[in-house]
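Trainee: Sequence and predicted structure are below.
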Amino acid sequence: MEMKLQTQLEKTACQIRIHAVEAVHAAKSGHPGGSLSIADILACLYFNKMRLDPKNPKWEDRDRFVLSKGHCAPAVYAALALKGYFPVEELLKLRQPGAMLQGHPDMKGTPGIDMSTGSLGQGFSAACGMAAAGKAAEKDYRVYSILGDGETQEGQIWEAAMFAANYKLDNLCAIVDCNGLQIDGNVAYSNSPASLQEKFTSFGFAVEMIDAHDLDAIMQALDTAEQTKGKPTAIIAKSIKGKGVSFMENNGAWHGAAPNDEQFKQAMEELHAVLNKLEVE
């Protein structure tokens, strides 16, 4: 990847993290851990890969995105605001009564949201339906969906995967955020999905294994998915829950908790230090 583009995407990912933490702190509730682990993937999708038009959110030929793990909406909201779908100031109204941005994505209330999600397992099914519709209508848009590794414990994920492979939905790309932690603790201890690579392969997917925080690897995997024909793609992305904030990293307590004022100050200092360094570079 060109160095200038990589630096810009790194800055954008850092800004997504900053705004996600700001939103959760302002709301005094939310899910920062998983929001931070997908920031690099979102930066690559929204700012380099997906075909979008913030001035026309319902553009028929746009690429679609479904956050199947809907509780990590703060990161997607941050990406949408930075992309220009709505003012960044809206992020500080997260979860407030009557506000545009609620705890889970709402396609009727938020521009740029393609599917309302929250009940784990269901978002990926909707993404499969979108991809099938695109095929039926002979459209060339692509559909991307981020799942949680804990979410793959849901049987509906595998019903959807079977459907996607059966209908050869090569316009579909599932990205599994494997941060190893869920609300009940360690995913492996709760109900281990074991080898996701083997599972998705056996279901008929092309599979890519990557570091979820390596921007070059993310872009290469997304490019490979776009070039793959005859089958859907699953990108298994090994990530760090709470990535970018030292006391949140690999700490399951931050699955669904808001930082207090002191913790928020420390998080902002750490994230802005990274952003300042990138801006100098």
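Mentor: Sure, I can see it.
Trainee: use CA for all of it now, contacts and neighbours both
Mentor: Will do.
Trainee: Run a quick neighbour tally on Glu198.
Mentor: Neighbours of Glu198 under the rule other C-alpha atoms under 10 Å: 11.
Trainee: which SSE is it in?
Mentor: Using DSSP states H and E, Glu198 sits within helix 196-202.
Trainee: After that helix, which helix or strand is next?
Mentor: From helix 196-202, the next helix or strand downstream (DSSP H and E) is strand 206-211.
Trainee: Just the angle for the following helix or strand past that following strand relative to strand 206-211, thanks.
Mentor: Note on strand 206-211: by DSSP H and E, the next helix or strand toward the C-terminus is helix 215-227. If you take axes from the mean of the first three to the mean of the last three C-alpha atoms, to 10 degrees, helix 215-227 sits at 170 degrees to strand 206-211.
Trainee: what's next to the helix holding Glu198, contact-wise?
Mentor: Ala161, Ala206, Val207, Glu208, Met209, Ala234, Ile236 (C-alpha atoms under 8 Å, 6 or more residues apart in numbering).
Trainee: Can you check the residues you listed and name whichever has the most neighbours?
Mentor: Busiest of these [other C-alpha under 10 Å] is Ala234, holding 28 neighbours.
Trainee: pretty sure that residue is in a strand, no?
Mentor: Yes: per DSSP: H, G, I helix; E, B strand; the rest coil, Ala234 lies within a strand segment.
Trainee: Ala164 is in contact with that one, correct?
Mentor: No: counting by C-alpha atoms under 8 Å, Ala234 stays clear of Ala164, with 10.9 Å between them.
Trainee: Go through the helix or strand His19 falls within and flag the buried ones.
Mentor: Under DSSP H and E, the secondary-structure element containing His19 is helix 3-27. Using 16 or more other C-alpha atoms under 10 Å as the test for burial, helix 3-27 gives 6-7, 9-27.
Trainee: packing partners for the next helix or strand after it?
Mentor: Elements were assigned by DSSP H and E; along the chain past helix 3-27, the next helix or strand is helix 32-37. Where contact means 3 or more C-alpha pairs under 8 Å, 6 or more residues apart in numbering; DSSP states H and E, helix 32-37 is packed against helix 3-27, helix 73-83.
Trainee: One more to weigh against that first structure:
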Amino acid sequence: MALTTRIDAELLQTYPGLRHLTRIERAQYLQERATDWWSRALTDAVDRKWNAVGQARTRAGRGPAVTGRDLRIADEQRLRRCLKRRYGWNTFPEEPPCSLYEQSAELAGDLRELARILVTRWQLDGREMGQPERDHLVAEALDALGWPHRRSALDVASAFLDDYPWMWRGPFTAAMARHDDALDDESCPRCEKHRDGQAPHRVYIAHYRLLKLYKVGVTTLSSDRRLKTHRATGAQIVDTYTTNDYREALAVEAAVLKAVEPWRTRNELVPGGGEVWTDNAVLIRLAAFVERGMK
């Protein structure tokens, strides 16, 4: 039977810190409260304890400061939301909301800022992406700058890198040619909204301490979204291992699940709850596990 995570409105009014508990923490709180239902003093103690947990989270804020790659990803997402909200445009590869010569100064400025972020991500975060995604960033940045109708787009993009245009004309042209081919065969991961199997990936192990569970999963190296989902639901990421591509990551994940088969279980409170096992098993250190042949 599924655990309920709904807290009574009267309790929330008395103990507002309970509003800030994660879903797993709410389930644990309600379970403890149900266990001590026969004693008002004990249930009050449980209420106060978990209220303090929620208040501590409020004081600590929403998490660590966003810097580096995370900040660049956040800037890119913010600009895309801005373009959609202001102009009803879902960005490349959709056609822009108006022609190059009909753009307002505001739209042109937003597009230039998007191009700057994309070129910066191509330069600084490219090692964490596959070739198709890197090519997409170049193609979208130059499209935002008006290429091919505006031939100065290459110069502007090069200026974002603080370099001379002739240094980047070859790499940018080659990236656009590859991206055109990817559009033709519908293999661009961003345009088609699918996983880039060629990109570096990482296998991770999350520990749900309150549930006494470990969880193994796979995510792209260029995004922390999946890891943040686990942290938001009360987990700690205890180990990661970087692979060359998606297929290799899946092989490591499958080997881990095979190794912990005697301790496997399921839990609907965990995202991807079919890939979990009880934490009374010895924690597998992924690097050592791979080195010894995944046995």
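Mentor: Everything's here; your move. Predicted model, so just to flag it, every value in this text is computed and none were measured.
Trainee: TM-score for the pair, please.
Mentor: Overlay of the two chains. TM-score (TM-score structural alignment, normalised by the length of the first structure): 0.25; 129 aligned residues with a C-alpha RMSD of 6.6 Å.
Trainee: how about the strands of the second structure, start to end?
Mentor: Using DSSP state E, the strands of the second structure run over residues 201-208, 213-220, 236-243, 264-265, 276-278.
Trainee: Let me have those strands in TSV, adding distance to Leu183 of the second structure and mean neighbour count as columns.
Mentor: Shown next, in TSV, are the strands of the second structure (distance: least, C-alpha to C-alpha, whole Å; neighbours: other C-alpha atoms under 10 Å):
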stretch	distance to Leu183 of the second structure	mean neighbour count
strand 201-208	23	23
strand 213-220	22	23
strand 236-243	26	17
strand 264-265	42	16
strand 276-278	38	23
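Trainee: Redo those strands as a markdown table? Include distance to Ala175 of the second structure.
Mentor: Shown next, in a markdown table, are the strands of the second structure (distance: least, C-alpha to C-alpha, whole Å):
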| stretch | distance to Ala175 of the second structure |
| --- | --- |
| strand 201-208 | 22 |
| strand 213-220 | 21 |
| strand 236-243 | 24 |
| strand 264-265 | 45 |
| strand 276-278 | 41 |
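Trainee: looking at these, which is closest to Ala159 of the second structure?
Mentor: Of all the strands of the second structure, it is strand 213-220 that lies closest to Ala159 of the second structure, at 29.5 Å by C-alpha to C-alpha.
Trainee: What are the boundaries of the helices in the stretch 101-250 of the second structure?
Mentor: Here the stretch 101-250 of the second structure has its helices, by DSSP state H, counting those that start in this stretch, at 105-124, 131-144, 153-160, 165-184, 225-232, 246-259.
Trainee: Who are the packing partners of the fourth one?
Mentor: What that stands for is helix 165-184 of the second structure. Secondary elements touching helix 165-184 of the second structure (3+ C-alpha pairs under 8 Å, 6+ apart): helix 131-144, helix 153-160.
Trainee: 6 Å instead, please
Mentor: helix 131-144 (3 or more C-alpha pairs under 6 Å, 6 or more residues apart in numbering; DSSP states H and E).
Trainee: what angle separates the helix it packs on from helix 105-124?
Mentor: Using the same axes, to 10 degrees: helix 131-144 of the second structure against helix 105-124 is 150 degrees.
Trainee: Residues contacting helix 131-144 of the second structure, please?
Mentor: Leu111, Ala115, Leu118, Trp122, Ala153, Ala175, Met176, His179, Cys188 (C-alpha atoms under 6 Å, 6 or more residues apart in numbering).
Trainee: Could you list the buried residues of that helix?
Mentor: Result for helix 131-144 of the second structure [16+ other C-alpha under 10 Å]: buried residues 131-144.
Trainee: Quick one: work out the angle between the host helix or strand of Ala161 of the first structure and strand 206-211.
Mentor: Using DSSP H and E, Ala161 of the first structure sits within helix 155-166. Here the directions of helix 155-166 of the first structure and strand 206-211 differ by 130 degrees (the same axes, to 10 degrees).
Trainee: Pull out the buried positions in the helix holding Glu198 of the first structure.
Mentor: Buried residues in helix 196-202 of the first structure (16+ other C-alpha under 10 Å): Leu196, Gln197, Phe200.
Trainee: How many neighbouring residues does Val290 of the second structure have?
Mentor: So Val290 of the second structure, with other C-alpha under 10 Å, has 14 neighbours.
Trainee: I'd like to check which residues are in contact with it.
Mentor: Counting by C-alpha under 6 Å, 6+ apart, Val290 of the second structure has no contacts.
Trainee: Distance-wise, check it relative to Val238 of the second structure.
Mentor: 16 Å (C-alpha to C-alpha, to the nearest Å).
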